[in-house]
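1. pasting a predicted model and its sequence here:
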Amino acid sequence: MTSHQVQLLFIDLGLILFLARTLGYLATRVNQPAVVGEIVAGVLLGPSLFNGAVPDLLFPADIRPLLAGMADVGVALFMFAIGLELERATLRGRSRVTGGAIVGSTVAPFLLGIGLAFYLLRTHEPENRAGFVVFIGLVISVTAFPVLARILSERGLSKSAIGGIALATAASVDVVAWTALAAVQATMDGSDEHWRVALAIPYVLITAFVVRPVLRAVFVRKGRAVALGPWHLPMLFTGVLLSGAATEAMGMHFIFGAFLFGTVMPREKTAALRAEIHERTGQVTSLLLPVYFVVAGLGVDLGSMNAGRFAELALILVVAVVGKIGGTYLGARSQGLPARPAVSLGVLMNTRGLTELVILGVGLQIGLLDTEMYSLMVVMAVVTTAMTGPLLARIHRKPLDLAREPEPVGPGPTTVSKT
């Protein structure tokens, strides 16, 4: 690197961190997740304003790969943290209500997204039309598990029954989404070595039956979690990066390897240890993820929006909101959840946030999305995430909670009543 590149890189990083933190703080002041302000910061630094003069000046072509590399490391650690947060007990769900919500929150938006994709093909010409159709369905059906968890925590809903159902549903939907995205990317691999994707099966088995026991031996001694030592985090981060490199070599995105590594961390009697690892990882990602927002924002160009594009954006928003809220509502109601809690659950599932940005970034990278479609989808991710807080405040003006009931031991419908 030349001295000029070093200077510009340091200036860019300082500006990114300052603007992301400032707008993130302002977002929290209006009861929005900080991620909304941070995404907006990335869009503001992109080509949407001043005819693209800002990114051309601050982020020239020789600096962008350096920022993209840092952003990728941040996303890998973020995906590791998501995998670390997932609880297998949560994924098993709490009742038939959770199962109904999972089906409704996945199938309805996916099918509506496929219909939307066929409409969008009228004005967009992706190289792989089938891949585009499936990808749009996937994008519409995503829920941001980590953002949702933080919203529930901030509003004191984490320990409530509706919060538990929401977390179980979102976790399951995210696992389905990442699996489907891996399949879509595998079909989009331009090489003639598609056989590499089959290596994912033995890799998952090795991770589950070799890596997990090793991690358990390292972090659990005599039935108790060990204290986090100075070499534990470097070891974990090395594992995350190597796992990401492995899945990338198999023709899938590195996010799958990072996510998988987080899921195989030992769960038994390690809650406090995992919380500490998550906090330490968050300290690193809090510095690197804003870089990802800016790299993502550099691909968002709203300056050339015309009436046709605004009409497409409106349609995308309607399909995304109706699919998620409506599908979750119908799925939960079919299993006996009362109407108002079912609406609340649907609003929570409509949260997309950073998870959506990661998936959209993959779509842009592998050529399923052009710049215009990517821009519209990023706006949809911001708007649907920003909707969550105000809608929840309106729904929860009156006390709303559900009595936890034990899982049924025999056949028969399960109902959950209001307290």
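-> Nice, I can see it.

2. C-alpha only now, for contacts and for neighbours.
-> Will do.

3. ok, the residue nearest to the spatial centre of the chain - contacts?
-> Centroid-nearest residue in the chain: residue 355, 1.6 Å away (criterion: Cα atoms, centre = their mean). Residue 355 makes contacts with 142-145, as judged by Cα atoms under 8 Å, 6 or more residues apart in numbering.

4. just the residues you listed now: which is nearest residue 361?
-> The closest of the contacts of residue 355 to residue 361 turns out to be residue 142 (Cα to Cα; 13.8 Å).

5. residues contacting that closest one?
-> Counting by Cα under 8 Å, 6+ apart, residue 142 makes contact with 106, 173-174, 177, 352, 355-356.

6. residue 149 now?
-> Going by Cα under 8 Å, 6+ apart, residue 149 touches 158, 167.

7. and it, how close does it get to residue 171?
-> To residue 171, residue 149 is 10 Å away according to Cα to Cα, to the nearest Å.

8. repeat for residue 203
-> Counting by Cα to Cα - residue 203 and residue 171 are separated by 22 Å.

9. next: residue 191.
-> The gap separating residue 191 from residue 171 is 32 Å, by Cα to Cα.

10. the two: which is more packed in?
-> residue 171 (29 against 7; other Cα atoms under 10 Å).

11. give the buried residues for the helix or strand where the more buried one lies.
-> Element membership of residue 171, judged by DSSP states H and E, is helix 161-188. Within helix 161-188, the residues that count as buried by 16 or more other Cα atoms under 10 Å are 161-178, 181-182, 184-186, 188.

12. same question, stretch 106-124
-> The neighbour-count check on stretch 106-124 (16+ other Cα under 10 Å) flags 106-114, 116-117, 120, 124 as buried.

13. tell me which of those residues fall in helices.
-> Members of these lying in helices (criterion: DSSP state H): 106-114, 116-117, 120.

14. what about versus this one:
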Amino acid sequence: MTPEQLQSFFLGLAAILALSRLLGAAARRIGQPPVVGELLAGVLVGPTLFGGALAGHLFPTDIRPMLGALADLGLVLFMFVVGYELDLTRLRGRERVAVSVSLCSVLVPLTLGGLLALYLAERHATGSRAAFVLFLGAAMAVTAFPVLARILADSGLGRTRIGGIALAAAALDDILAWSLLAVVVTVAGGDGQWRLLLAPAYLAVMLLAVRPCLRRLFEGRRTAPPRAGWEGWAREHVTADQLIVVLGGLLLSCLATAWMGAHFVFGAFLFGAVMPRDTSRRLRHQITDRLEYVTRLLLLPSFFVIAGLQVDLSRLGARGLGELGLILLTAITAKFAGAYAGARLNRVPHAQSGVLAALMNTRGLTELVILTVGLQLNVIDRDLYALMVVMALATTAMTGPLLSLLGRRHGGPAALGDFTFPAEPVESAPLTRTPSGKS
């Protein structure tokens, strides 16, 4: 790296930090999750404005591979945290309604998204048409679990019954969406496609060997009380050696999935998913907090910029606007209708069904990750990628205002969050005639 490249790299990183922080704070001020502003920052520095002059000055072509490496590292850590926080114990007591909402909010967008893909394939499919149709359906079906959790906390719905159902359904959505994406990778093919046959063996090793080793790694780690008089108190903590083992295993898991012909995000997600859940909640928070701190401050903003550099809306003509309208209509209507129908099938009241539908329509960063994978696998072209990024921004930004509107109409978050299911209709018992002839 030359001194000039190093100077450009430092200037680019400083710009990334400033832009993501400023626009993230601005988004928070208007009631939006910070990720909306950070996503917008990535789009604004791209070629959409000023013909790409700003991007060319701040991020010269020769430093973009280095920024891309930081972006990929941020993606690895983000997907690990998503997998680690994927706790299916949230389903307890909510199994039926959460499964119903999740399945309907995936199947309806998957179907309508696939039909839309058949119309868009002639102009935007760059490889296998089947992979393109599956990919667009999967992209329509995703729900951003991390962004959803932040919205629930900010809106006061996090500890309510409706919040618990939404988190459980979103967790299942994550599993279904990544499974669909794995199918897309298989259909898209590649030179190492035969290696995907090793995926069951890899999964078995992760579950039967890696998971027990990780459990033993974190067992019995306690320290003495910090001050005398705190009897019975013990504070579990994560040591540097433990964190190094986790990070090393994470990178090896990404290497394995990349070698098999899948994307490295699957390795990161799966390694997080096999992390032991029977350790203490304090220990889990320490691991995720330590990794999320640098990831959200520096690495993910780099990912937003790299993603934004590939979004060019300046060439969007009448046909492009029409396609964007169709994409937004399909994404919003299908997700909302699917989640609402899934809730109503389980007799969730109309207002709360609407809240669930609005929450499940949140796509956020998870959508951007899936779109990036599709672009890297050459499943979609850059024009469709740009339109889908706009859809991700719009569907994430509309969640807060929709919740506020529903709250004003139905008595606030507390009234929306906690509810009871309507009573089952009781059928009257048939009259029986006694031996005396009386009923």
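-> Alright, I've got the coordinates. This one's a predicted model, so the numbers in the text were calculated from it and none came from an experiment.

15. re the thing from before, any chance of the ones in helices among the buried residues of stretch 106-124 of the first structure in CSV, plus distance to residue 230 of the first structure?
-> Formatted as CSV, those follow (distance: Cα to Cα, whole Å):
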residue, distance to residue 230 of the first structure
106, 42
107, 45
108, 47
109, 45
110, 45
111, 48
112, 49
113, 47
114, 49
116, 50
117, 49
120, 52
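
16. the counterpart of residue 350 of the second structure in the first structure: neighbour count?
-> With TM-score structural alignment as the criterion, residue 350 of the second structure lines up with residue 339 in the first structure. By other Cα under 10 Å, the residues close to residue 339 of the first structure number 13.

17. not counting sequence-adjacent ones, nearest residue to residue 339 of the first structure?
-> residue 333 (6.8 Å; Cα to Cα, 6 or more residues apart in numbering).

18. over to residue 90 of the second structure?
-> In this structure, residue 90 of the second structure finds its nearest non-sequential neighbour in residue 168, 5.4 Å apart by Cα to Cα, 6+ apart.

19. quick one: the one you found and residue 376 of the second structure, what's the gap?
-> On the measure of Cα to Cα, residue 168 of the second structure and residue 376 of the second structure end up 30 Å apart.

20. closest to residue 344 of the first structure out of the contacts of residue 142 of the first structure?
-> Of all those, residue 344 of the first structure sits closest to residue 352, with 15.3 Å by Cα to Cα.

21. can you find the partner of that closest one in the second structure?
-> Here residue 352 of the first structure is matched to residue 363 in the second structure, going by TM-score structural alignment.

22. which residues touch its match?
-> 142-144, 147, 392-393, 395-396.

23. let's see it at 7 Å
-> By Cα atoms under 7 Å, 6 or more residues apart in numbering, the residues touching residue 363 of the second structure are 142-144, 392, 395-396.

24. for residue 359 of the second structure, same thing?
-> Contact analysis of residue 359 of the second structure by Cα under 7 Å, 6+ apart lists 148, 399.

25. got it, and residue 328 of the first structure?
-> Counting by Cα under 7 Å, 6+ apart, residue 328 of the first structure has contacts 101, 104-105, 345-346.

26. give me the mean deviation of stretch 372-385 of the first structure from the second structure.
-> If you overlay the two and look at stretch 372-385 of the first structure, the average distance to its match in the second structure is 0.2 Å (mean Cα distance after the TM-score superposition for the first structure).

27. may I see the buried residues of that stretch?
-> By neighbour count on 16+ other Cα under 10 Å, the buried set for stretch 372-385 of the first structure is 372-385.

28. the second structure: matching residues for that stretch?
-> So stretch 372-385 of the first structure sits over residues 383-396 in the second structure, by TM-score structural alignment.

29. what are the contacting residues of that stretch?
-> The contact list for stretch 383-396 of the second structure, computed with Cα under 7 Å, 6+ apart, reads 36, 124, 311-313, 324, 328, 332, 361-364, 367-368, 371.

30. also stretch 249-262 of the first structure?
-> Stretch 249-262 of the first structure has contacts (Cα under 7 Å, 6+ apart) with 76-77, 79-84, 182, 185-186, 189, 196-197, 199-200, 240-241, 243-248.

31. all good on my end, thank you.
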